[in-house]
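Peer 1: Have a look at this fold, sequence not included:
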């Protein structure tokens, strides 16, 4: 996607794997899926959708689970034209049970 000068950019804050009830799933797949659901909710509240996402930034505590993260990501983004992305391995996130945090930028 090319960003046009008429596009409005939407930046989400980093989303972690806790659900609306505050429960944090223990596994990579479950946490990653919750992260993407949280992102979807944030995008929706700004009038954006996954098709509008142009950039994702991933913060992970372990890179061994990248195949799992990619598989879940692919459930949400257009795999034929995925958004650009950056992955950063971190020593930890705000709480020790969090495994992944993701930020999104959308152009609408």
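Peer 2: That came in fine, so what should we check first? In this text, all values refer to a predicted model and were calculated from it rather than measured experimentally. Numbers count the residues shown, from 1 in each chain.
Peer 1: going forward, measure contacts and count neighbours with C-alpha atoms only.
Peer 2: Fine.
Peer 1: Now find how far off-centre stretch 82-98 is within its chain.
Peer 2: Distance, stretch centre to chain centre, for stretch 82-98: 9 Å (CA atoms, centre = their mean, to the nearest Å).
Peer 1: same deal with stretch 16-23?
Peer 2: A distance of 14 Å separates the centroid of the chain from that of stretch 16-23, by CA atoms, centre = their mean.
Peer 1: want to compare, so here's the second one:
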């Protein structure tokens, strides 16, 4: 079970990010940074943050399904963004988040593993009992 907490006196964006996510017992999975690669390793959505984050969301959904989980089981995510601009926040978080949203950190970076990659997302997931 995951408990989402918005502490009193702490400003946040509760519709976009949970300030605290507490996992009660169970198993936890750590997803490596997911990138906008297709099944053959080619970059999807070159030049488009939105297209890349949608491809990443699809990858995450496939991984979660294999684990018997879904996006509501994501406890924490870290999002790395090349060429970050504030107007990208709803584009990126809108494609990634279900409800309730996980605890989240978004970091602007100079580059990722390939010059055509604009977004990378890593997740911590609370898994259902085995």
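Peer 2: That came through fine. Quick caveat, the model's predicted, so the values are computed rather than measured.
Peer 1: Which position in the second structure pairs with residue 67 of the first structure?
Peer 2: By TM-score structural alignment, residue 67 of the first structure lines up with residue 90 in the second structure.
Peer 1: Against which helices or strands is the helix or strand in which its match is found packed?
Peer 2: Using DSSP states H and E, residue 90 of the second structure maps to helix 88-96. Packing contacts for helix 88-96 of the second structure, counted by 3 or more CA pairs under 8 Å, 6 or more residues apart in numbering; DSSP states H and E, involve helix 49-66.
Peer 1: can you tell me what part of the first structure the helix it packs on aligns to?
Peer 2: So helix 49-66 of the second structure is aligned with residues 28-45, judged by TM-score structural alignment.
Peer 1: Could I get the buried residue list for the matching stretch?
Peer 2: 28-40, 42-43 (16 or more other CA atoms under 10 Å).
Peer 1: coming back round to it: which other residues reach the helix or strand following the helix holding residue 90 of the second structure?
Peer 2: Next helix or strand after helix 88-96 of the second structure toward the C-terminus (DSSP H and E): strand 103-109. Strand 103-109 of the second structure is contacted by residues 17-21, 75-84 when judged by CA atoms under 8 Å, 6 or more residues apart in numbering.
Peer 1: Tell me the one among the residues you listed nearest to residue 123 of the second structure.
Peer 2: residue 77 (4.3 Å; CA to CA).
Peer 1: Tell me the counterpart of the closest one in the first structure.
Peer 2: Residue 77 of the second structure maps onto residue 56 in the first structure, by TM-score structural alignment.
Peer 1: With residue 119 of the second structure instead?
Peer 2: Mapped onto the first structure by TM-score structural alignment, residue 119 of the second structure lines up with residue 100.
Peer 1: Perfect, that will be all.
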